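Chemist: sequence and predicted structure below; questions after.
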Amino acid sequence: MPSINDSRCVLVTGATAGIGRALAYAISDLPSKPRVIAAGRRQDRLDELASKMDTIQIDFETDKETIKKFVDDTIAKYPDLDTLVLSAGVQYETWFQKPETIDLDKLLSELNVNYTSILTTITYFLPHLLKLAADGRPCFICPVTAGLGITPGAWVANYSASKAALHSLCYSLHAHLQGTNVHIMEIIPPLVESELHDAEDTTKMLTNKWMPLEEYIPVTMDGLTKGDFQISSGVSLAGLNRFETGKEEVVMKGLEVRKSW
């Protein structure tokens, strides 16, 4: 089974904090020693990573033209790029019983960072990955979704919906790319130690509830090195097993039925 052990050059977005940062370090430490490119918006954090890996500054709260330039420039500089780990994300609480408190600009930004920009990034990188794959190189797209994309957290309704959209997209990409040598590995974390929660000042209350990164990353790297389609743990794995067992086969069959029309 192809896995991240086969990767030669890996782009990790959202690499300046949390899961993205920890995965960038863990991937760079693989025995296969792939080249790692850390992408994120905070230059000071990128400077910290620069002694270990390449870095690119980009904020994914942007438009498709900016992402297209980022993709084109990245491919031109790193023609061996064969793996995407897409970890950029933001999270805001939303209380619909108090609609006057809802900032729609923030929600649309959250949707863009967590879903639309990732969809755009994947779409622009796919021709490059498909070409490499056709030449015999295994390629990988690894979006970071969330257990809340399976069972939503009502207090982070828009975040949950954005991750549900990305989770659904992973099933469809997995089906579409069968036989191409471009592989989808969806990373589905539970509540994990992260600065994601700083935006709502909920980090302190969550520190005794989340899975520490030192516990989470080895489990996730195990799935990446096995080439698993879905890589989950904790309560997210429980939700995946409870609500989505057999869904992959249904999606695959549905696509085959549509092709026969």
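Modeler: Cool, the structure landed.
Chemist: drop to CA atoms for contacts and neighbour counts, all remaining ones
Modeler: Fine.
Chemist: so Y92 touches S160, yeah?
Modeler: No: with contact defined as CA atoms under 8 Å, Y92 does not count as touching S160 (10.0 Å).
Chemist: neighbour count: these two, which is higher?
Modeler: Shown here are Y92 and S160; by other CA atoms under 10 Å, S160 has more neighbours (24 against 18).
Chemist: what about that one, which SS state?
Modeler: Of the three states, S160 takes helix under DSSP: H, G, I helix; E, B strand; the rest coil.
Chemist: quick one: contacts for it?
Modeler: With contact set as CA atoms under 8 Å, 6 or more residues apart in numbering, S160 has these partners: 146, 148-149, 151-154.
Chemist: if we use 6 Å, what do you get?
Modeler: Neighbouring residues of S160 by CA atoms under 6 Å, 6 or more residues apart in numbering: 148-149, 152.
Chemist: what segments of the stretch 101-250 of the chain are strands?
Modeler: 139-143, 182-184, 186-188, 230-232 (DSSP state E, counting those that start in this stretch).
Chemist: redo these as JSON lines? Include mean neighbour count and distance to D47.
Modeler: Shown next, in JSON lines, are these (neighbours: other CA atoms under 10 Å; distance: least, CA to CA, whole Å):
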{"stretch": "strand 139-143", "mean neighbour count": "26", "distance to D47": "24"}
{"stretch": "strand 182-184", "mean neighbour count": "25", "distance to D47": "30"}
{"stretch": "strand 186-188", "mean neighbour count": "26", "distance to D47": "26"}
{"stretch": "strand 230-232", "mean neighbour count": "22", "distance to D47": "30"}
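Chemist: put this next to the previous one:
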Amino acid sequence: MQRSNNTIFITGGTSGIGRALAEAWHDRGNRVLVTGRRQALLDQMADQRPGLRGLALDVDDPAATPQLAAWLHANAPALNVVLANAGISRAEDMAADGWTAEDATAIVQTNILGVLRVAQAALPLLRRNGPATFLATSSALAFVPRADFPAYCASKAFLHSWLQSLRHQLRAFPVEVLELSPPYVQTELTGARQASDPRALPLADYVQQVLHKLEVGDTPHGEVLLDRDLPRRWAERDGTYASVYAAMNPA
């Protein structure tokens, strides 16, 4: 992926990793378009970075797909980079009395179906405009889950598998398919406490490492992974899965 002169579209672009990447890419000389649910945040970003375009959109809504496709064709005909980043995370206790599938349903709706809807809207432009890049935000928890976030981890494992199939199906097109798999980063994904948790990687550090990997092509197997997450990525292959899982999920 080249450093500048791209037309980049990001969902979930008004907070966390999505916003940090949107701002960094804009500052590098790219044309950036973002979606999010909160118009006030979109307006704020556009005020702070002239030229950045925003669309208030909920990827959970199936009716948003044709709207998004039309908006991209009208406003980003040269689109060549997409980051399907919108996602939610919620802890679940399935052993508790009264547990329901409500949270899991919401996670599947956003983290899985939302990505598929973005792909439906954007892939025709990427195939036409190649060389191009389609990225989706997965998680290092796709490889070894935290049991207190079951649906979230499973949704990211789905994306890991689905992106492999997408990469194979697009092999005849000049479209690179990448999986962005963050570790625990200082964002508000699970709440305000995560944004200042000293155990989490500072957001700016994560973004700088990701940008470097993308710009030099350090994406083996189509995966954008930090070195610190490689033991978790290859735990099953290396015969360490049980010990890594136990460390992440103490009895």
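Modeler: The structure has been received and is ready for your questions. Predicted, not measured: the structure shown is a model, and the values here were computed from it.
Chemist: what's the TM between chain one and chain two?
Modeler: TM-score of the superposed chains, computed with TM-score structural alignment, normalised by the length of the second structure, equals 0.86; 232 aligned residues with a CA RMSD of 1.9 Å.
Chemist: how about the strands of the stretch 101-250 of the first structure in CSV, adding distance to E244 of the first structure?
Modeler: Output for the strands of the stretch 101-250 of the first structure, formatted as CSV (distance: least, CA to CA, whole Å):
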stretch, distance to E244 of the first structure
strand 139-143, 18
strand 182-184, 17
strand 186-188, 13
strand 230-232, 11
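Chemist: out of the ones you listed, which gets nearest to R8 of the first structure?
Modeler: strand 139-143 (9.4 Å; CA to CA).
Chemist: against the second structure, where does the closest one fall?
Modeler: Mapped onto the second structure using TM-score structural alignment, strand 139-143 of the first structure spans residues 132-136.
Chemist: other residues contacting that stretch?
Modeler: Contact partners of stretch 132-136 of the second structure, identified using CA under 6 Å, 6+ apart, comprise 80-85, 126, 175-180.
Chemist: in TSV: the residues you listed, plus distance to L226 of the second structure.
Modeler: Below are the contacts of stretch 132-136 of the second structure laid out as TSV (distance: CA to CA, whole Å):
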residue	distance to L226 of the second structure
N80	24
V81	21
V82	21
L83	18
A84	19
N85	18
L126	26
V175	23
E176	19
V177	18
L178	14
E179	12
L180	10
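Chemist: count the neighbours of K106 of the first structure for me.
Modeler: 13.
Chemist: counterpart of it in the second structure?
Modeler: In the second structure, K106 of the first structure lands on D103 (TM-score structural alignment).
Chemist: what about the helices in the stretch 101-250 of the second structure?
Modeler: Chain-ordered helices for the stretch 101-250 of the second structure, with DSSP state H, counting those that start in this stretch as the definition, fall at 102-107, 114-129, 150-169, 192-195, 203-216, 230-233, 235-238, 241-248.
Chemist: compared with the first structure, how much does the first one deviate?
Modeler: When you say that, I think you mean helix 102-107 of the second structure. Overlaying the first structure shows helix 102-107 of the second structure at a mean distance of 1.7 Å from the equivalent residues (mean CA distance after the TM-score superposition for the first structure).
Chemist: what comes up buried for that helix?
Modeler: Residues 103-104, 106-107 are the ones in helix 102-107 of the second structure that count as buried (16 or more other CA atoms under 10 Å).
Chemist: and what of the fifth one?
Modeler: Judged by neighbour count using 16+ other CA under 10 Å, the buried positions of helix 203-216 of the second structure are 203, 206-207, 210-211, 213.
Chemist: mean per-residue distance, it versus the first structure.
Modeler: Superposed on the first structure, helix 203-216 of the second structure shows a mean distance to its aligned partners of 1.1 Å (mean CA distance after the TM-score superposition for the first structure).
Chemist: check which helices and strands that helix is in contact with.
Modeler: Here helix 203-216 of the second structure touches no other helix or strand, going by 3 or more CA pairs under 6 Å, 6 or more residues apart in numbering; DSSP states H and E.
Chemist: so what touches it?
Modeler: 1-3, 185-186.
Chemist: what range does that helix cover in the first structure?
Modeler: Going by TM-score structural alignment, helix 203-216 of the second structure sits over residues 213-226 in the first structure.
Chemist: about what we covered before: between which two of the contacts of helix 203-216 of the second structure is the distance greatest?
Modeler: Spatial extent of these (CA to CA) is set by the pair Q2 and Q186 at 26.7 Å.
Chemist: neighbour count: these two, which is higher?
Modeler: For the pair Q2 of the second structure and Q186, the greater number of neighbours falls to Q186 (24 against 11), based on other CA under 10 Å.
Chemist: so what does that one match up with in the first structure?
Modeler: By TM-score structural alignment, Q186 of the second structure lines up with E193.
Chemist: ok, of the contacts of helix 203-216 of the second structure, which one's closest to R49 of the second structure?
Modeler: For the contacts of helix 203-216 of the second structure, the nearest to R49 of the second structure is R3 (17.8 Å; CA to CA).
Chemist: in the first structure, what residue corresponds to that closest one?
Modeler: Using TM-score structural alignment, R3 of the second structure pairs with N5 in the first structure.
Chemist: quick one: its match is in a helix?
Modeler: Yes: the assignment for N5 of the first structure by three-state DSSP puts it in a helix.
Chemist: now do the contacts for it.
Modeler: N5 of the first structure makes contact with T225, according to CA under 6 Å, 6+ apart.
Chemist: again with L55 of the second structure
Modeler: T35.
Chemist: and V175 of the second structure, by the same measure?
Modeler: Counting by CA under 6 Å, 6+ apart, V175 of the second structure touches 130-133.
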